[in-house]
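**Student:** got a structure for you, letters missing:
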């Protein structure tokens, strides 16, 4: 699809070409009349040279017309390019600023003044849209933060009570096992709530220019892969950091590693590569792979192929997107014949 600038320039050049056709025809007519006058004069003074005079006049007229037409078309095209470039410069600047603001801060506005021109009206419309988007995002963040705070207290009480009940010497072993399950579930819920709190605060953390070391993040998720599985890492030399807080990066990567550990047969591998302006963290296992019926809805809360809660991948994607990245499924390994599941965590490079 051609850009608006290309369309305007091409339209201007076509118009100039049409004008030149008219100009050429008119010039040819005028020069033809002039040549005929010269020929009449030559017939009077030098009849044998009249034909040569006519042909020379015709060639000169054609050459002059073609050169003039080329110069006029080139000049009109250059002027059109300059005018269109200056006219579209504010639109390009607005697009670049909007992209930068969406990644850093939602409080910026274009503020082009009263909508007396088309661009000012566009800027005012975008400012109103940004206001609504910012309000919606802030409302969601505040609600998430409030709910997380409200849930942390009872969860802490549940976990503490379960732990104290397990320490009683006269307790039933079966009850003690049930309390251990309750404590583990409370710990998992507490981790999810902590993650939601950090996600709600992630715009402020990103605005502060936080950086996370990729090798350190990869090393911190290694305990999620227990024996007898092997944990294999391959971090490229040019991959150093990502533009995000280390705690949030771990919370985006850990669910992917835990999911791979649940499905792996012998090993879980984490690879880190630099792809453009993003760092690609590829987590893969050598298990059975992702079931086809789960591939489209695996990131929905509650979707699980192993009997889990189905929140891990959903939380990982939410955290990644809050940091300006994403989590996507991919083919495992480098060969098409390799089995297993593979997920890619994309984060902005530091």
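**Tutor:** Perfect, I can see it now. Source: prediction; values computed, not measured.

**Student:** alpha carbons only for contacts and neighbour counts from here, please
**Tutor:** Noted.

**Student:** from residue 74, how far off is residue 330?
**Tutor:** Per Cα to Cα, to the nearest Å, residue 330 is found 50 Å from residue 74.

**Student:** ok, residue 145 next?
**Tutor:** Per Cα to Cα, residue 145 is found 62 Å from residue 74.

**Student:** okay, those two: which has more neighbours?
**Tutor:** Per other Cα atoms under 10 Å, whichever of residue 145 and residue 74 has more neighbours is residue 145, with 20 against 15.

**Student:** one more structure, for comparison:
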């Protein structure tokens, strides 16, 4: 059963219980205690004998008739002083006893009644009370019948509620699945519910929203892809023109040669940006990838930069890669690029140390890159994975890059079914952890 049904069931049971209590107290106020009335009906035979047989006897035969009833009745009829009977009754019923009425004791399966109020039966009879006990009073039976009535009403209420909530819950699950699929990049996901469903209007609005978002995202991707492709042609022309300029004119002019080198550096940066844009666009469009088994430990070992390389100039690099990492089904080249992006990012900001580590944690593998740089503020740790996002601080503007490396890394990890997170490193900088 779904959670929606159980919530409705709890509310229905609570409402019926409260209604039963309200009815009981209302009837008690207006017409007397219903349980007492049930007990009075069950003890009607003994009350009839008292009122129609014993009380009808002449004064000198009243006690003999009482004794005859004692002999044949299963109930116990005793005489006790009026003060003792008053003390045994709650204050709300003492006035009834004093007036000569039959007072029912439901819990004790008994009743009280004065012999008379005038002392006509015998001397001092107005100070005695008949206490009838062991009466055939069974409130449990009445309560059981009420419980059955309660259950039947609850059943007839809950069956249609269960039918309705089941259809409603299935519609909600369909909407939830659409939201999950849409969030995972399946822009074609749509909610399919029956037109008569109570959530059909909501599903229609969600589908309309998904359609508009899908069109916007597709237009955005097409723009990035088109611009990136179109930029390659003028970049190639610039490279060719700079090469001709270097060969024909820059050889005899050092200032011009220096300027050409600077322009070639700018063109290389532009090529890098275009390539990263194309890579990010391709990853965004990829719903899946070709998976092949590959060993993790050798791949990570190959990602470690050689000592003294340009990736980690003047920085101490250390790696701690466990041997029991096993194999992973995925794209080895794509995962290696993700790790290399993290190492390159750490090299830009580390002061003196970079550490790459990988360990197995049960069924998961954790790959960690940490450094002793300035770190990443907690409020920006989610946004740094967005394309083109850069922190507004001096180190980020001084470092080269376009804010695409971490976005590509996050997408690559997502395609492998993993997760990526940032926290504070023991070295003092940032620690980025990939969990596969």
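**Tutor:** Thanks, I have it. None of these values were measured; they are calculated from a predicted model.

**Student:** work out the TM-score between the chains.
**Tutor:** TM-score for the superposed pair, counting by TM-score structural alignment, normalised by the length of the first structure: 0.73. Supporting figures: 338 aligned residues with a Cα RMSD of 4.4 Å.

**Student:** sec struct for residue 281 of the first structure, please.
**Tutor:** Following DSSP: H, G, I helix; E, B strand; the rest coil, residue 281 of the first structure is assigned to strand.

**Student:** what of residue 109 of the first structure?
**Tutor:** Secondary structure for residue 109 of the first structure, judged by three-state DSSP, is coil.

**Student:** quick one: the helices in the first structure?
**Tutor:** With helices called from DSSP state H, the first structure shows them at 4-45, 50-104, 118-166, 173-200, 202-207, 214-220, 246-263, 292-295, 312-322.

**Student:** any chance of these in TSV, with distance to residue 303 of the first structure too?
**Tutor:** As requested, the helices of the first structure are exported to TSV (distance: least, Cα to Cα, whole Å):
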stretch	distance to residue 303 of the first structure
helix 4-45	45
helix 50-104	29
helix 118-166	21
helix 173-200	16
helix 202-207	26
helix 214-220	26
helix 246-263	12
helix 292-295	7
helix 312-322	9
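
**Student:** out of those, which gets nearest to residue 349 of the first structure?
**Tutor:** Taking Cα to Cα, helix 214-220 is the member of those nearest to residue 349 of the first structure, at 9.8 Å.

**Student:** tally up the residues packed near the equivalent of residue 405 of the second structure over in the first structure, please.
**Tutor:** Aligned by TM-score structural alignment, residue 405 of the second structure pairs with residue 316 of the first structure. The tally of other residues near residue 316 of the first structure (other Cα under 10 Å) stands at 25.

**Student:** can you pull the contacts of the residue lying closest to residue 316 of the first structure once chain neighbours are set aside?
**Tutor:** Counting by Cα to Cα, 6 or more residues apart in numbering, residue 252 is the residue found nearest to residue 316 of the first structure once chain neighbours are left out, at 4.2 Å. Residues in contact with residue 252 of the first structure (Cα atoms under 8 Å, 6 or more residues apart in numbering) are 315, 316, 317, 319, 320, 345.

**Student:** the last one: neighbour count?
**Tutor:** The criterion is other Cα under 10 Å. On that basis, residue 345 of the first structure has 24 neighbouring residues.

**Student:** and the fifth one, by the same measure?
**Tutor:** Counted with other Cα under 10 Å, residues neighbouring residue 320 of the first structure total 24.

**Student:** excluding its backbone neighbours, what's nearest it?
**Tutor:** Distances taken as Cα to Cα, 6+ apart put residue 326 closest to residue 320 of the first structure, at 4.9 Å, once the chain neighbours are dropped.

**Student:** okay but the one you found is in contact with residue 317, surely?
**Tutor:** Yes. Between residue 326 of the first structure and residue 317 there is a contact under Cα atoms under 8 Å: 5.8 Å.

**Student:** so which of the two has more stuff around it?
**Tutor:** residue 317 (23 against 19).
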